[in-house]
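Chemist: A predicted structure for the sequence below; I have some questions about it.
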Amino acid sequence: MANLFDPIQLGDLSLANRIVMAPLTRSRSQGLLPGPLAVEYYRQRASAGLIISEGTQISAEGQGYLDTPGIHTPEQIAAWKKVTDAVHAEGGKIAVQLWHVGRISHQVFQPDGGAPLSSTDRIANGRTFTSEGFVPVSAPRALSSAEIPQVVQQFVHAARCAMEAGFDAIEVHGANGYLLDQFMRDSINDRRDDYGGSIENRARLTVEVMSAIARAIGPGRSGIRLSPVTPVNDAGQDSDAQALFNHVAAQLAPLQLAFVHVIEGHTMGPRDVAPFDYQAMRANFQGPWMVNNGYTREMALQAVAEGRADLVAFGRDFISNPDLVRRLRLNAPLQPLDKATQYGGDARGYTDYPALA
C-alpha cells in the first residue's frame, strides 16, 4: 500500500512525499510582484512534496483581486525567480498556478477600466477584494470567438514565463468559477458558438489550453485544477456535472499530464454539497490524481493507502503550519489559522507562524 509520506513520480518531477501545499491567495504582492516576504513564506513550506503557488494571473485582464501576482512580464519573472531559488535551496519543488479570473473581477483591475472577460455577459453574484475592501464584481463582456485564441496564447506565454522563472511545473486554474469554469458550466455559459451548448463545446477551451501548454513546456510539467460541484463565485451546478467532468478527464487523458487536482465538494465548505462520483471521473484520466478540500491527517492517510488518491493537497493548514509535513508525520497538534490576517497585510499571519521546537 502507498503511504502519504512515500516519494512519488509526478510527470517529470520526483517528489519527496505526497503532501501538496494547495494554492492560497494571500494578497500581499504589491505592484503585482512577489516580494521578500513571499520568498520567506514559500521557503518555510518547502518540505511539502510540491508547493503550488497562489493564483498568478496570466495577463493584465486575468487579474481579479488586489495585490495578486502575475507571471507574464520580465519583472514578474525576475521576482518569482527569487522564490523558486529559495524553495529549491531547501530541497523543495514548486509549481505556479496560472490564473484568469474571468468575470470575477472589477473594472479597477482591467486595462483602461474595461469590462472583465468571460464566456457570458451576465454579471456574477459575487464580490472581489479591492483597495476599498470587498465590493461587488463588475459586469463582464463575453469573449468573441475571434478573441479566444489570444486567451490560449496568454496561458502558453505565462507557462513559458514560469519555466524561465524556475518553476518545476504549472497548474492551470480550471476551478472555482473562474474563466475556464465559466466556459465549462452550462449554468454560466450561454454561448451559441463552438464554445457553447454541448459538453464537447463547453470543454473545448479547457482542452485547447492544456493541449497548447503541454506542447509548449511538456506534459510532464503541466497539471490542472478542477472543481466539479463547488458553488463558489456564483458557479451554479451544471445540469450534468458528472457527464461534463468525465468528458473533461477523458479529453485530458491522452495528453499524459503530470496531474489532475480535484476539489471535492464546496471549496472551503461541505464536501457533500452535491452528489458526484470522483472515482468515476478519475477512471477516465488514469494519471496522477490529487485531491483537496478539508482533508484531515486520517482522511489523507486513508485516501492514499486505499488508492483513491495519489497525492493530497492541504490549504489553510499550510498557512498556519509551515512545517505541516513534519506535524503530520508526528501526528502533532496543528496551529489554528488567524483569519484576520489571511488577506493582505505584512508578516503577521504570513511568515511568523512558528514551527515545532
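Modeler: Cool, the structure landed.
Chemist: all contacts plus neighbour counts: C-alpha atoms, from now on.
Modeler: Fine.
Chemist: In a helix, Arg329, correct?
Modeler: Yes - per DSSP: H, G, I helix; E, B strand; the rest coil, Arg329 lies within a helix segment.
Chemist: Give me the nearest residue to it, chain neighbours excluded.
Modeler: Phe5 (7.6 Å; Cα to Cα, 6 or more residues apart in numbering).
Chemist: Is the one you found in a helix, a strand, or coil?
Modeler: Counting by three-state DSSP, the backbone at Phe5 sits in coil.
Chemist: Can you show me the helices along the stretch 151-300 of the chain?
Modeler: Along the stretch 151-300 of the chain, counting by DSSP state H, counting those that start in this stretch, helices occupy 179-184, 199-217, 241-252, 278-282, 297-305.
Chemist: can you pull the contacts of the spatially most central residue of the chain?
Modeler: By Cα atoms, centre = their mean, the chain has its centre lying nearest to His173, at 4.2 Å. By Cα atoms under 8 Å, 6 or more residues apart in numbering, the contact set of His173 is Gly55, Gln97, Leu98, Trp99, His100, Leu180, Ile224, Arg225, Leu226.
Chemist: What's the local residue count around Asn331?
Modeler: Using other Cα atoms under 10 Å, Asn331 has 12 neighbouring residues.
Chemist: how close does the closest residue to it other than its chain neighbours get to Val262?
Modeler: In space, not counting the residues next to it along the chain, Asn331 is nearest to Arg297; the distance is 7.8 Å by Cα to Cα, 6+ apart. Arg297 sits at a distance of 18 Å from Val262 (criterion: Cα to Cα, to the nearest Å).
Chemist: this is the comparison structure:
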Amino acid sequence: MTDNLFQPYALNNSLHLANRILMAPLTRCMSDAELVPTQEMADYYARRAGAGLIISEATIIRPDGQGYPNTPGLFTPAQIIGWRKVTDAVHNKGGKIFAQLWHTGRVAHPHFFNGQDVMAPSAVAVEGSVPRMRELTYVTPKAVTHDDIQQLIQDYSQAAANAIDAGFDGVEIHGANGYLIDQFLHHDSNHREDEYGGSPENMSRFALAVVDAIIDRIGHERTALRLSPGAYFNMAGDKRDRAVFDYILPQLERRHLAFLHIGIFDDAMEFDYLEGRVSDYVRKHYQQTLVGVGSYTPDHASAAIANERFDLIAIGRPFIANPDYVEKVRQGKTLTPYSDDMLSTLF
C-alpha cells in the first residue's frame, strides 16, 4: 500500500503540494552553450509535472560555480528567460517547481570560466577529473577571502531573486554532496582558522549566512536547503563533522524553511560518526518538514513516511526513465528500469 504518497501536503501557508513525491534534482548537462535552458528542457520538465514538487537540476549562481559541461545558470537575463519557459511549462501542467542553486566550489574547473580561480574554503584540491570531460583534472583552489565570501552570499541571494523572476515557486540551496557550501561544513575540505573554520559555529557560518540572505530576499516559505551530514562524495568523512551538524540542524529549524532535503545517493549507507543512516540522524535533530532520498522504492518510501522517518520522498533516476512516475505508482503499473543510456537524450 502506497496511499500515503498521494496525500496532499502543506509546506506552509502559501505552498501546498498535490502529493508527497518530489522529483529530485538530476544533473543532465543539456543547456545550450550560454548555459540557457532550452525548449527541450521545458518539455522534459513539463512531462514530469505530476510530481508534488519538481526540484530543478543544479543551477549555477555565477560563472565560477561551473564544474560540469552545459549545466544551466541563473545569472544572466537570457538564462532567466530560458527558465521562465520551463516554469511556465510546468505550471501549465498544474505542477510546482523549485530551482536548486549551486556553486561547485573546489570541483569547479577553470576551463569553464576563462582560467579564473577556483573558489573553495581552503586551498585543498580534490582528486580526479571532471565527469564527461575526463581530460580536465581538478586544480588546487583558492581559499576564499572575507570579501569573496561576502560576494558569494550576495550572489546566492541574487540568484534566488532571479529564480523568482523566472517563475520558480521557490529555491533549494544546494548545501550537499561535496559542493561549495558542503565544503565549509566538513573538516576534510575546511582547514580555515578564522571565523569560518575550526569550530562547529564557525564552520556553519557561511551556510547560515547564505540561508539568511535568501530568506531576507524571497521569504522563508520559499527557501529550502539540501544537506549531507555524511561525507561520501568528493569528501572524506571525519568524526568531528558530527558536531558541526549537531550545531547547524537546530539553527536551521529556527528558520522555518520550506523543507530540509537530505543529500545521499543511497540511504542504506551508514556512517559511524552519525550512528547509522543519515536520514535517521537528521530526523533526531530536525522535526520540521524533511525530504528523504536515496534509492527508495515506492513501498519503502511509503513505509518510511508512515513511520515518520521523513515527510516527503524525492525520487531521482526512476523519474528519468518514467516521466509519468507518479501515475504509474498510483495505478500500480510496472516502472521502466533506469539505464545510463537514457542520459544521452531528454525524453
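Modeler: That came in fine, so what should we check first? This structure is a prediction, so every number in the text was calculated from the model and none was measured.
Chemist: and the residue nearest to Asn331 of the first structure, how many residues sit next to it?
Modeler: 16.
Chemist: Touching, it and Leu328? I think so.
Modeler: Yes - the criterion here is Cα atoms under 8 Å, and Arg297 of the first structure meets it with Leu328 at 6.4 Å.
Chemist: which residues are in contact with stretch 233-244 of the first structure?
Modeler: Contacts for stretch 233-244 of the first structure (Cα under 8 Å, 6+ apart): 104, 124-127, 176-178, 181-182, 184-188, 199, 203, 228-231, 276-277, 281.
Chemist: residues in contact with the residue nearest to Pro322 of the first structure when sequence neighbours are not counted?
Modeler: Spatial nearest neighbour of Pro322 of the first structure, excluding adjacent residues (Cα to Cα, 6+ apart): Arg45 at 4.9 Å. With contacts defined as Cα under 8 Å, 6+ apart, Arg45 of the first structure is in contact with Met21, Ile51, Phe318, Pro322, Asp323, Leu324.
Chemist: In three-state terms, label the third one for me.
Modeler: Okay, so that is Phe318 of the first structure. helix.
Chemist: Over to the second one?
Modeler: Following three-state DSSP, we place Ile51 of the first structure in the strand state.
Chemist: For the aligned residue in the second structure for it, which residues are in contact?
Modeler: Under the alignment (TM-score structural alignment), Ile51 of the first structure pairs with Ile54 in the second structure. When contacts are counted by Cα under 8 Å, 6+ apart, Ile54 of the second structure is found next to Leu22, Met23, Ala24, Pro25, Tyr45, Arg48, Gly95, Lys96, Ile97, Phe98.
Chemist: try Ser129 of the second structure
Modeler: Glu135, Leu136, Thr137, Tyr138.
Chemist: make it 6 Å
Modeler: Taking Cα atoms under 6 Å, 6 or more residues apart in numbering, we find Ser129 of the second structure in contact with Leu136, Thr137, Tyr138.
Chemist: nearest spatial neighbour of the second one, skipping sequence neighbours?
Modeler: Read it as Thr137 of the second structure. Using Cα to Cα, 6+ apart, the nearest residue to Thr137 of the second structure is Ser129, at 4.0 Å.
Chemist: That neighbour maps to what in the first structure?
Modeler: That one, Ser129 of the second structure, aligns with Arg127 by TM-score structural alignment.
Chemist: how close does the match of Ile51 of the first structure get to Asn162 of the second structure?
Modeler: Using Cα to Cα, we find Ile54 of the second structure at a distance of 18 Å from Asn162 of the second structure.
Chemist: and what of Ala143 of the second structure?
Modeler: Between Ala143 of the second structure and Asn162 of the second structure the distance is 27 Å, computed by Cα to Cα.
Chemist: quick one: the strands in the stretch 51-200 of the first structure?
Modeler: In the stretch 51-200 of the first structure, the segments counted as strands under DSSP state E, counting those that start in this stretch are 94-99, 117-118, 127-130, 133-136, 141-142, 169-173.
Chemist: who wins for proximity to Asp67 of the first structure among those strands?
Modeler: Comparison of the strands of the stretch 51-200 of the first structure against Asp67 of the first structure by Cα to Cα identifies strand 127-130 as nearest, at 8.6 Å.
Chemist: Any idea how many residues pack against the closest residue in space to His256 of the second structure that isn't next to it in sequence?
Modeler: Take His256 of the second structure and drop its neighbours on the chain: the residue closest to it by Cα to Cα, 6+ apart is His220, 6.3 Å away. By other Cα under 10 Å, 19 other residues sit near His220 of the second structure.
Chemist: Kindly report the same for the one 10 residues further on.
Modeler: By the measure other Cα under 10 Å, the count of residues near Gly230 of the second structure is 31.
Chemist: try Lys284 of the second structure
Modeler: With other Cα under 10 Å as criterion, Lys284 of the second structure counts 11.
Chemist: Point out the most buried one among the helices of the stretch 151-300 of the first structure.
Modeler: Most buried of the helices of the stretch 151-300 of the first structure, by mean neighbour count (mean count of other Cα atoms under 10 Å): helix 179-184, with a mean of 28.
Chemist: what's the mean deviation for it versus the second structure?
Modeler: In the superposition with the second structure, the average deviation recorded for helix 179-184 of the first structure is 0.5 Å (mean Cα distance after the TM-score superposition for the first structure).
Chemist: In the second structure, what stretch matches that helix?
Modeler: Under TM-score structural alignment, the match for helix 179-184 of the first structure is residues 180-185.
Chemist: counterpart of Phe98 of the second structure in the first structure?
Modeler: Per TM-score structural alignment, Phe98 of the second structure is aligned with Ala95.
Chemist: Next one: that match from Ile224 of the first structure, what distance?
Modeler: 11 Å.
Chemist: What about Glu40 of the first structure, how many residues nearby?
Modeler: Count around Glu40 of the first structure with other Cα under 10 Å applied: 17.
Chemist: now it: how far from Ala86 of the first structure?
Modeler: Distance, Glu40 of the first structure to Ala86 of the first structure, by Cα to Cα: 8 Å.
Chemist: need the contacts of Arg45 of the first structure in CSV with distance to His157 of the first structure, can you?
Modeler: Formatted as CSV, these follow (distance: Cα to Cα, whole Å):
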residue, distance to His157 of the first structure
Met21, 24
Ile51, 21
Phe318, 29
Pro322, 31
Asp323, 33
Leu324, 33
